[in-house]
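S.K.: The following block contains a protein sequence and its predicted model.
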Amino acid sequence: MKKLFVAIGAAAAITACAHDPQNNTGALQSGADAISTELHRHIAELASDAYEGRAPGTPGEEKTIAYLVEQFQALGLEPGNQGEWLQDVPITSVVPSHDAVLSLRGSDFSADLAFGDDMMLFTLQQMASTRLDDSPLVFAGYGINAPERGWNDYADVNVTGKTVVVLINDPGYATQDPDVFNGNAMTYYGRWTYKYEEAARQGAAGVIIVHETAPAAYAWDVVRSSWSAGQIGLTAENRNADRAAVQGWIPVEQAERLFAAAGMDYAQMKAAAARPGFRARPLGDIAASVTLNNQVNSMVSRNVVALLPGSESPDEVVIYTAHWDHLGVRPNEGDDDIYNGASDNASGTAALFSLARMFKDQDTPPERSVMFLAVTAEESGLLGSKWYGENPVFPLQKTVANFNMDNIAAGQLGLTRDVAVVGFGNSELENYLLDAVQEQGRVVVQEPFPEKGFYYRSDHFSLARVGVPALYLTRSTDSIEHGKEWGAARLNRYIRDHYHKPSDEYSPDWDLRGAVQEVQLLFTMGNKLANNSDFPRWNDKVEFKATREATMAAPASPSNTENGQ
């Protein structure tokens, strides 16, 4: 395996061959018209009003999974989950009442924070009521425990039964120092999901993140709207013990007030937390109390699992993922209340069919098995892919890699010179990408906003966190016909006007040549991996490397397919 050379700065783009993709007559370009036709057909179907926005647990789900199974069957694939097409995913929603009040009390301080404007609190414990009773507050910096980086904000402090207050993002973003974590590029340690998980591992009863717009990459209004409807998670099955009783956010203005009451300057404490050796400390004698009364509802959604068995090593698998779900039907200010999700993610789901057809069309089947996994509840927190990661059909030791497709039609930019990698520099899968990109005459670039942590916000992350090397490409913007400025403006217009809105609707006028390019790249990479013996590795200091190494060193359990289940 040749070593991936990553250059930042003047060589931020890794240049491939100089020929123009429009004139590429090689193997990758062949079949482009067929892929385009397939994408148009399947996107038009899945994004039609008849599917009611494809929300889990609705008639739209039933219609969607029926269509997916029908298409995979027509392509000649096999049911991939122990002889079944579907994998049940148990899901529970927990919606807190909006009359909750967070009471903060100290010897010289008293404050009552209202739900919505002053705080957003919720729980992932699937219980009718959760609470904090005079839980002492502790400032735990960024709330990070990263042994491989020599960083532990919880060193020498016991937070059992207490409520930790932590900062969003990570010290790399705070310092903009490339030698601190990943500098401007967010690591998983910067994501709110990690902070809640780690606080619970440390025994905290509550965890509150301080919201700031720049490091969070979204305004307080997004926090308020996103969390007011509560949370959907995988059904408990003993998960409650792994979750803090109360989780949530406070705006930075409330944090500044709180720190001042504890005799601390928020800005100074924030700066201290970004330096090695920081130690958590109590916020004076201030304690938190709150009761959350919750509405709890459970359901079962489904992943769709299709398989092309390998001819030589059928127990090893390459996985392609795309989420089939979107936001369904919900009240909207305009006349249209169906969130069709044409680009997000009917486009990625449609690409699964093109890839399956391309693998089936080969004269010789791949040596390794190839799985096409359409997962549910991505919009609710990557739940379908998380369930698969915890309940894999193939052992993780035998899972070679994951290629994820999400929103591949965003902006309809046509042919581009660049290919953007989310989580640039993470794994040896980028070597395969470089080889495939050379055949298209394009360049590989880092994602445009690495500080926003997009690597942790789509389904590949569920495979990465259990150690499987995963690659996720994002929208490229350097249009061959119109230039980079035009492409960036068009993509930003999509995000502003259509992303997660009813107007994300299909049109037969869509230019899907860029999506076709992505499908071709993904096929080339996956086909090469499916026909060799390589197990790509994570690069050094990537947070998933230790998990993968431990998994690969452990004895492999037989796969479900080997058991004949």
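M.R.: Great, that's in hand. Numbers count the residues shown, from 1 in each chain.
S.K.: only C-alpha atoms for contact and neighbour calcs from this point on.
M.R.: Fine.
S.K.: Residue 232: how many residues sit nearby?
M.R.: Using other CA atoms under 10 Å, the number of residues around residue 232 comes to 21.
S.K.: this is the comparison structure:
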Amino acid sequence: MRSALPTALLFAALAALPCPADPAADDAASTIRANEMRARIEFLASDELEGRATLQRGNDSAAKYIASEMRRIGLSPGGPDGSFFQDVPLWVSSYKYNYFLELRFKGGKERIDFEAFKHFTIGPGSGHDTVEGGILFAGYGITAPEYGWDDYKGIDATGKVVVVFRHEPQENDEKSAWDGKKMTKHSSFESKIENAKHHDAAALVIMNDPLGGHDPLFDSVDVVPDTMVSRTSIGFEEGKQPRNEPGGMPVVFLTMDSACRILHKTVDEMIAVQKEMDGSGNSGAFSVAGELKVRTQVVGRLQTTEKKLARNVAGVLPGGNPSKMDEVLVIGAHYDHLGSFGSGDDTIHNGADDNASGTAGVLEIAEAFCAMEKRPDRTVLFIAFTGEEIGLLGSRYYADHPLFPIDNTVAMLNLDMIGRDSNDDPKNARQVGVAGGATSSSWRPLLDGLVPSSNLELTWLDTDPGGSDHQPFRDKRVPVLFFFTGFHKDYHQIGDHADKIRFDKSADIARLAFRVALDVADRRKRPDWTDPVGARPERMEQGASAHRGDEIAIRQLSEEEAKRAGLDAEMKGLRVLFSKRKDLREGDVILEAGDAPVTDPGEFMKLLASRKGGSVSLFVQRGKRGTFFVHLKGTDLEGWAPGIK
């Protein structure tokens, strides 16, 4: 870790900086131009950089480009070895999974063996076990007293294999009592799974609702998909063998034709069943002669685990006031994206908005600072982070291994996705969202004073921001601001191309961030820290969907959070809201515990309590594409919940 930069070195660096002569602050801001933003974004989002995935060739090319630009602009190297790079050591671990899936119908003399991945597949949230039981069709599998609906009313699902429709009643009716065409919580896979467990079902089979007109639940193939056979995790921990413990209720997706064979119905007859249910408000439950055997066992094995080096890119503008130059303002953005994957003619996820736009903004702000003859009073660190898309790895590493002491870090400004309009709605053409307003009493007065002279309209976002590279700084009690223009249809899609960027708007946002940075760098007193209200355990509401302990707080994952984490919107794990632990971070999603899915915080806490004195393995997703295992044993289980001491 670097201590405060010696004064002599700072003045020497100042003398060496090839910055232009002294324009006023307004003139410096005017050096941030749309055409320069365009040139930077178009290069970073070009096919040549192959989507800039962490540890891949295109990511390294992007890092070298950013370093060369920092050098050209006139920044001093910020890396601990005198270069522009801070190494970020990561473990890359690969896992291989074998699927033992079986779905067999037996009724009288009839026997049907369904083919895995062609006729059925393991569903999200499935347990890993083998069961056999009678067959019960239970409508939508919903119990919703607020809508006067109970598919399990008057039937006994104990020990049965329950078959249910996807989604919910009257979903295509704008006037539906079920919140019109908007899906309620009861439509989710997680809700159906939990309700089946509540009614002691042996297994759950989910089929498409025939009136919905939906795409198939899964792509029917003859072999197990590669994405299910192999998983790769990237993180700070060395890979370990999963425990592969059996247990939990099996959940499978079944094709429409296969489901009809089990239920002894035609598709037209199932359409009639659904119409009758939607029209009458009554469950269409019925039993089926015969039994169904369901096996959903998965065995994972660690294949390889290898240590590799990723890189943050850091450039420094030393402060000009000897009494304040040891204090540091951090301005950052992540430069990584998702890389190249998928099928078709175009597989490169270029990431123009996410986050070539923010990276270009940081470089333009650095150039504006260097356009001023008078250096800011405080030192400014410009940093491009790696590994954001797989768990904020670069910024988390920096926060734990800072180039300047965290106690001397006065604030962190983060630019992530600043190039589009939220939802591509023209009404949001001037809108920019800013989060972090509650981390300092300085922020709202400052922004409210600067925005009127810009071309922008400010929307304050959540008061306790997370989900991007400002989060590790906030967790270290550093005041943060996060500039963000919102999600759109190309978020994490092939279509996030440079030709869809609003370069004028991104330049306006960079100019606004520059003026904020200049104020922070020169103000008499550093911004104060205020603890944001939000996902703190002492403030978190208690209830069936949330629990807290001394060291960690979790709750059921919402649909929007699932989307941001890269999960199926209908699948819900447990989101970590707050953590003092080293093995789990805020924003992590716990998908499995002991090789069984976890969807209910209460049941999860009971599982941990039952393992007191023993051990349990958690399968965790961090960021959009990274997964890993956390192995808890002994004292690792402390601090989760009352009773686990």
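M.R.: Thanks, I have it. All values derive from a computational prediction rather than experimental measurement.
S.K.: So residue 38 of the first structure versus residue 312 of the first structure, what's the distance?
M.R.: Computed with CA to CA, to the nearest Å, the distance linking residue 38 of the first structure and residue 312 of the first structure is 30 Å.
S.K.: the more surrounded of these two?
M.R.: Shown here are residue 38 of the first structure and residue 312; by other CA under 10 Å, residue 38 has more neighbours (18 against 13).
S.K.: After alignment, which residue of the second structure pairs with that one?
M.R.: Across the two structures, residue 38 of the first structure finds its equivalent in residue 36 of the second structure, going by TM-score structural alignment.
S.K.: Scan the second structure for its longest strand.
M.R.: Looking only at the second structure and at elements set by DSSP state E, the strand with the highest residue count is strand 286-317.
S.K.: ok, then the element right after that one?
M.R.: Remark: after strand 286-317 of the second structure, the chain's next helix or strand is strand 328-334, criterion DSSP states H and E.
S.K.: equivalent range in the first structure for that following strand?
M.R.: Against the first structure, the aligned range for strand 328-334 of the second structure is residues 317-323 (TM-score structural alignment).
S.K.: show me where the stretch 101-250 of the second structure has strands.
M.R.: Per DSSP state E, counting those that start in this stretch, the stretch 101-250 of the second structure has strands spanning 110-114, 120-122, 130-137, 143-144, 149-150, 161-165, 203-207, 230-235. These are given in chain order.
S.K.: Which strands and helices lie in contact with the longest helix seen in the second structure?
M.R.: Of all the elements of type helix in the second structure, the one with the most residues (DSSP state H) is helix 503-522. Contacting helix 503-522 of the second structure under the criterion 3 or more CA pairs under 8 Å, 6 or more residues apart in numbering; DSSP states H and E are the following elements: helix 25-30, helix 34-44, strand 328-334, helix 358-370, strand 409-415, helix 443-450.
S.K.: got these as TSV, with distance to residue 239 of the second structure columns?
M.R.: Below are these laid out as TSV (distance: least, CA to CA, whole Å):
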stretch	distance to residue 239 of the second structure
helix 25-30	47
helix 34-44	32
strand 328-334	25
helix 358-370	31
strand 409-415	31
helix 443-450	42
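S.K.: quick revisit: what about the nearest residue to the match of residue 38 of the first structure once chain neighbours are set aside, distance to residue 370 of the second structure?
M.R.: Leaving aside its chain neighbours, residue 36 of the second structure sits nearest to residue 364 (7.9 Å; criterion: CA to CA, 6 or more residues apart in numbering). When distances are taken as CA to CA, residue 364 of the second structure and residue 370 of the second structure turn out to be 10 Å apart.
S.K.: Looking at the two, which is more packed in?
M.R.: Here residue 364 of the second structure and residue 370 are compared on neighbour count by other CA under 10 Å; more neighbours surround residue 364, at 26 against 23.
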